[in-house]
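1. A structural model of the following input is requested.
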Amino acid sequence: MDDKDETIRDVRSCEAVVVGTGPAGLAGALALKHVGADVVLIGPPPARSQGQRAETRTAALLVSSIDFLKTLKVFDRLKPVAAPLTAIRIIDVSRSLVRAPDIEFRASELGLEAFGYNIANTALVEALYSRAQEVLPAILPTTVEHVLIDERNVRLACTGGSQVSGRLVMAADGRRSLCREAARIEVSEWRYDQGAIASDFRHSRPHRGVAIELHREGASLTTVPLPDPCGSALILVGSTAEIGRLIQCDEERFAESLADRLDGLLGSIESVGPRASFPVAGLTAKTLAARRIALVGEAGHILPPIGAQGLNLGLRDAAALADCIAEALVRRADPGGEDVLSAYNDARRLDVLSRAVGVDLLNRSLLTDFVPLQAARGIVLHGLNWLPPLRRLVMRVGLEPPSSLPRLMRGAQA
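-> Next up is the predicted model:
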């Protein structure tokens, strides 16, 4: 087969095109296939398979996200590399006048074995991509260069000459989404004077499935269990200048700094893995859908790395859009029609807004010197310690959206 034949083979029309091969895009493509849509996936294969630098971050996936992966028949291949999250411990090490108490949220209080599982991003993406290769009718390992929208279709021109036409586009193409730009969807963006370091480390005391969040002025340190009983993933947030200094440290000096911050909570630090840094920023789209394009994941919202909300929010996007497309297919309706896009936006608006506002307020409460706000944060955490019913309510709110879960995230009901 010559190059011309290969290009012709890649040109096709379909009901839905998914742009982006991160976790949200891959899960979204699988979800659309699960509900019966004809799907084409566009995006490069996982970084590891291309010999690129491996991702240092992990994904703390909550119960509903795990149920979604089970429905998509992906979780079984991830379970050997997944670490259960049995509890979350929050510790205030700030110098606030009203210090918040240490508080531990335990999954057992809700009758759960775990709040979810922590999984390396590389393993998650590779498992999703492998499943996509098994079940999707077409995967184009390329990138979109141009998007043209008309009344009936979206046409995408890709690197190498491939072209795809779809009634709907699920845009999971990230912060600088070309599809979002083509749909003329405006966004609000903001930056904090903060950066973050993602890494992992080994320690002498076992984590026992407990994630730890240490909060201090302008900064946070989160450790999340890995499958190794004495290994944890790390997200360290601090001022831009502080993170700039720490990322330049050699392993020994960084380990010393980490040990000082943890103050023996996990014993001694035995080794530190590769580190990567990134800025802390926020983004929300004015709408999640317009002109045959539906935004999923970071194309529609970006949150600071606090409280394990980001990817879980993106997976709920993908599952909710699959719900809307499933209903459209039953009605033989246009999957990219205004009614379907409006239903998707309505389904996701409150969940995205509440998480964005909540995470932003928590992060700003650590940045501010305003005593009443510091005091309010401390009083709330005292209340959670004193009132178990309130603590359980907060845990449920953290696990599930304010509206009903998408059908593909309801476990056995899916």
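
2. Every contact and neighbour count from this point should use C-alpha atoms.
-> OK.

3. quick one: buried residues of the helix or strand harbouring D360?
-> Assigned by DSSP states H and E, D360 belongs to helix 338-367. In terms of neighbour count (16 or more other C-alpha atoms under 10 Å), helix 338-367 has its buried residues at 340-345, 347-348, 351-352, 355-356, 359-360, 363-367.

4. what residues does the helix or strand following that helix touch?
-> For helix 338-367, the following helix or strand on the C-terminal side (DSSP H and E) is helix 371-386. Helix 371-386 has contacts (C-alpha atoms under 8 Å, 6 or more residues apart in numbering) with 96-101, 103, 365-366, 368, 390-391.

5. this one next, for a side-by-side:
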Amino acid sequence: MTESAYNIAVVGAGAVGLSAAMAFARDGFKTILVGGLDVRRDGRTVALLNGSVRFLEALGVWPALSREAAPLETMRIIDDTGSLFRPPPASFRAGEIGLDAFGWNIENITLVEKLAEAARTCDNLSLVPEFATGFEADETGALLTLADGRTIRAGLVVAADGRNSRLRQIAGIGTQTWSYPQSAVTVILAHERDHRETSTEFHTRHGPFTLVPLPGRRSSLVWVTSKDEAERLSRLDDAALALAIERQAQSHLGAMRIDGPRGLVPMTGLSVSRYWAPRLALVGEAAHVFPPIGAQGLNLGFRDVASLRDAVVDGQDAGHDPGSDEALLRYQRSRDLDVRLRTAAVDGLNRTLLTGMIPTDFLRGAGLLALSNIGPLRRIVMREGVLPRVGVPRLMQGASPA
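-> You can find the predicted model right below:
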């Protein structure tokens, strides 16, 4: 059995794990990425918000990604709940807060493949397509055991191994999970009319139905509905599903055609009791799971990575090693409130659509009407959604790695 030594070991080779490994390697840390690529094709995309774009620019990968992504210049919300207090459609434009776009939409698989291409040529970074089966920590470092019997010693292990994180379980970090009486149908579509770089979200009584632009006359769909209806839709052939989507979208993009893979995603959530254990930091879905609403999941995962990088670099400047308790406590403080607030916002929006109670409908309708008609309030909410001013990690402020 052989043992190798690194400053940082990242476990999990999805988008969050790849970005974490590159961020640390580009800072000069001897880094290893453990795990096989996540190459599932399920019709899912991610709307990369402004901070995530700046983060990817700092890693040097945004030029390759931007060619495959579509800008989100306008966000349109339509109340399709049948409520007595239904407000008129509301549109929010990125130009109002000085941005060209709120974010950029890209297929998940494309994002992972482009990050992997960059990781293969990144200095200070080794890639090992193996599973991690064991984890131990002591005062001097952590020891990872791989499925092939090799061991890796590192000052810090970053768990980016997903919602069922084995490392989180071994470390004994507690979780809280919940589910909703819904599932999401995801699919890539081609359509007759231009989307005009507008993301359109219909709020229905069963959940959001959201069409997000892709390059050309293509869009991605996340259709949140009841579990039974989602399963029925997922069994339809392409022509029948495209017609059902066109009708639900009120034909605002014209005739539709299925133009890529599709998926069926359960609506679940997960939170953790803490974001670290000795020599271990949780990032991405190892730390929090969101239903596919509001473009929060992966964007928060990138924010985890950028925050952890800041905590480790600052700790090093203060004379601490990468996996010190001081650095990990700093990371905990940077993530706790941010994730809790965004978890509450996504959960609250989804539950208000499901309730059907008149007071809740009134408050939701009044809130959307206020955002439509009160310019300063609308701009404050938009900025907080894509350009929060408090606690923004340095790599999301446009800075380059040290």
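
6. For D334 of the first structure, see how far away V125 of the first structure is.
-> As judged by C-alpha to C-alpha, to the nearest Å, V125 of the first structure and D334 of the first structure stand 30 Å apart.

7. what does Q309 of the first structure give?
-> Counting by C-alpha to C-alpha - Q309 of the first structure and D334 of the first structure are separated by 32 Å.

8. Could you check which of these two has the larger neighbour count?
-> A count of neighbours by other C-alpha atoms under 10 Å puts Q309 above the other of Q309 of the first structure and D334, at 22 against 17.

9. Going through the contacts of helix 371-386 of the first structure, which ones are buried?
-> By 16+ other C-alpha under 10 Å, these give 96, 98-101, 103, 365-366, 391 as buried.

10. Please identify the helix or strand for the equivalent of A281 of the first structure over in the second structure.
-> In the second structure, A281 of the first structure lines up with T268, judged by TM-score structural alignment. Using DSSP H and E, T268 of the second structure sits in strand 256-272.

11. The counterpart of A13 of the second structure in the first structure - how many residues pack around it?
-> By TM-score structural alignment, A13 of the second structure lines up with T21 in the first structure. By other C-alpha under 10 Å, the residues close to T21 of the first structure number 28.

12. now A24 of the first structure
-> 28.

13. so it is in which element?
-> Using DSSP H and E, A24 of the first structure sits within helix 23-34.

14. which residues in the second structure does the top strand by length along the first structure match up with?
-> Ranked by residue count under DSSP state E, the longest strand found in the first structure is strand 187-203. Mapping strand 187-203 of the first structure onto the second structure (TM-score structural alignment) gives residues 175-191.

15. Average separation of the matching stretch from the aligned part of the first structure, please.
-> Its matched residues in the first structure lie on average 0.7 Å from stretch 175-191 of the second structure after superposition (mean C-alpha distance after the TM-score superposition for the first structure).

16. now that stretch, how far from the centre of its chain.
-> 13 Å (C-alpha atoms, centre = their mean, to the nearest Å).

17. do stretch 66-75 of the first structure as well
-> Averaging C-alpha positions (C-alpha atoms, centre = their mean) puts stretch 66-75 of the first structure 15 Å from its chain's average.

18. how long is it end to end?
-> One end of stretch 66-75 of the first structure sits 7 Å from the other (C-alpha to C-alpha).

19. Next, the buried residues of it.
-> Neighbour-count burial for stretch 66-75 of the first structure, counted by 16+ other C-alpha under 10 Å, picks out 66-72, 74-75.

20. For it, grab the matching residue range in the second structure.
-> Counting by TM-score structural alignment, stretch 66-75 of the first structure pairs with residues 53-62 of the second structure.

21. Could you measure from the alignment partner in the first structure of R218 of the second structure over to E126 of the first structure?
-> Under the alignment (TM-score structural alignment), R218 of the second structure pairs with G231 in the first structure. From G231 of the first structure across to E126 of the first structure, the span is 22 Å (C-alpha to C-alpha).

22. who's more crowded, the two?
-> Between G231 of the first structure and E126, counting by other C-alpha under 10 Å, G231 is the more crowded of the two (24 against 21).

23. For the aligned residue in the first structure for V289 of the second structure, which residues are in contact?
-> Mapped onto the first structure by TM-score structural alignment, V289 of the second structure lines up with I302. Neighbour list for I302 of the first structure: 175, 281-284, 310 [criterion: C-alpha under 8 Å, 6+ apart].
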